[in-house]
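# Just a sequence and a predicted model for now, questions to come.
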Amino acid sequence: MAPDRGGEYARVPRDAQNFSPAILELDAAMRSGRLRHDGNPVLEWCVGNVVGKPDRRGNLYPTKQRPEQKIDAAVALMMAIGRAMAADDGQADLMEFLRNPVFG
């Protein structure tokens, strides 16, 4: 939510260094079954279109193979996971954050 509408927001840099930990966590959570969704076809389609492109340091950045593919919902999920990881105080887990989003 924009500050002029009474809310708070966090700026999330869109670079490989910031995306890489979230991409790795999302992948691990999906593979282990820790992260599930309601079957939303748009999210499923976007996640299926994501390719992790490594930079020269080995950090991953979300990209797509073809211009017509969309990854917006997957990128939003990665940004939310990244924010959850940055705000982790050891008290709550990722699923708790996703179940109880904070809106200003």
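Nice, thanks for sending it over. Numbering: from 1, shown residues only.
# Every contact and neighbour count from this point should use C-alpha atoms.
Noted.
# ok, then the element right after the longest helix anywhere in the chain?
As assigned by DSSP state H, the longest helix anywhere in the chain is helix 16-32. On the C-terminal side of helix 16-32, the closest following helix or strand by DSSP states H and E is helix 41-49.
# okay, pairing it with this:
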Amino acid sequence: APAVMMLPLEESFGWRRDVISMAAGVGILLYGLTGPFAAALMERIGLRRTLLAALLIMSGSTALSLLMSKPWHLFITWGVFSGIGSGAVASVLGATIVNRWF
């Protein structure tokens, strides 16, 4: 989404491309780093609770992004919360479900 929203964010908020790209980069970094921890959390507290927590984080991030007005808001919503929430749901979820079924 940041690539598509780059020009509108630049025009609306006056933020530079490096600020928007940095927030996206933090999100991608946390997306990759969250996977192993999400898998351990799925084993410890269960798949359903972990998935529910991740979806709540992602929906909260989306809702809070409506209120962003400063660059650090972008880092927190799109970088940190979206990265953690999507990283907990993405690749580890499929591997965990396949492992439990077979």
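Done, it's in. Small disclaimer: the values here were computed from a predicted structure and weren't measured.
# Give me the TM-score for these two chains.
The TM-score (TM-score structural alignment, normalised by the length of the second structure) is 0.29; 50 aligned residues with a Cα RMSD of 4.2 Å.
# Now do the host helix or strand of Ala23 of the second structure: distance to the chain's middle.
Taking DSSP H and E as the criterion, Ala23 of the second structure maps to helix 17-45. If you compare the mean C-alpha spot of helix 17-45 of the second structure with that of the full chain, they lie 6 Å apart, counting by Cα atoms, centre = their mean, to the nearest Å.
# which helices and strands sit right next to that helix?
In terms of contacts (3 or more Cα pairs under 8 Å, 6 or more residues apart in numbering; DSSP states H and E), helix 17-45 of the second structure is packed against helix 2-13, helix 47-64, helix 71-74, helix 82-89, helix 91-101.
# any idea how far the second one is from the chain center?
The gap between where helix 47-64 of the second structure is centred and where its chain is centred comes out at 9 Å by Cα atoms, centre = their mean.
# What residues of it count as buried?
The neighbour-count criterion (16 or more other Cα atoms under 10 Å) identifies Leu47, Thr50, Leu51, Ala54, Leu55, Ile57, Met58, Ser61, Leu64 as the buried residues of helix 47-64 of the second structure.
# Redo those residues as a markdown table? Include distance to Gly32 of the second structure.
Formatted as a markdown table, these follow (distance: Cα to Cα, whole Å):
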| residue | distance to Gly32 of the second structure |
| --- | --- |
| Leu47 | 19 |
| Thr50 | 17 |
| Leu51 | 16 |
| Ala54 | 14 |
| Leu55 | 17 |
| Ile57 | 16 |
| Met58 | 15 |
| Ser61 | 18 |
| Leu64 | 22 |
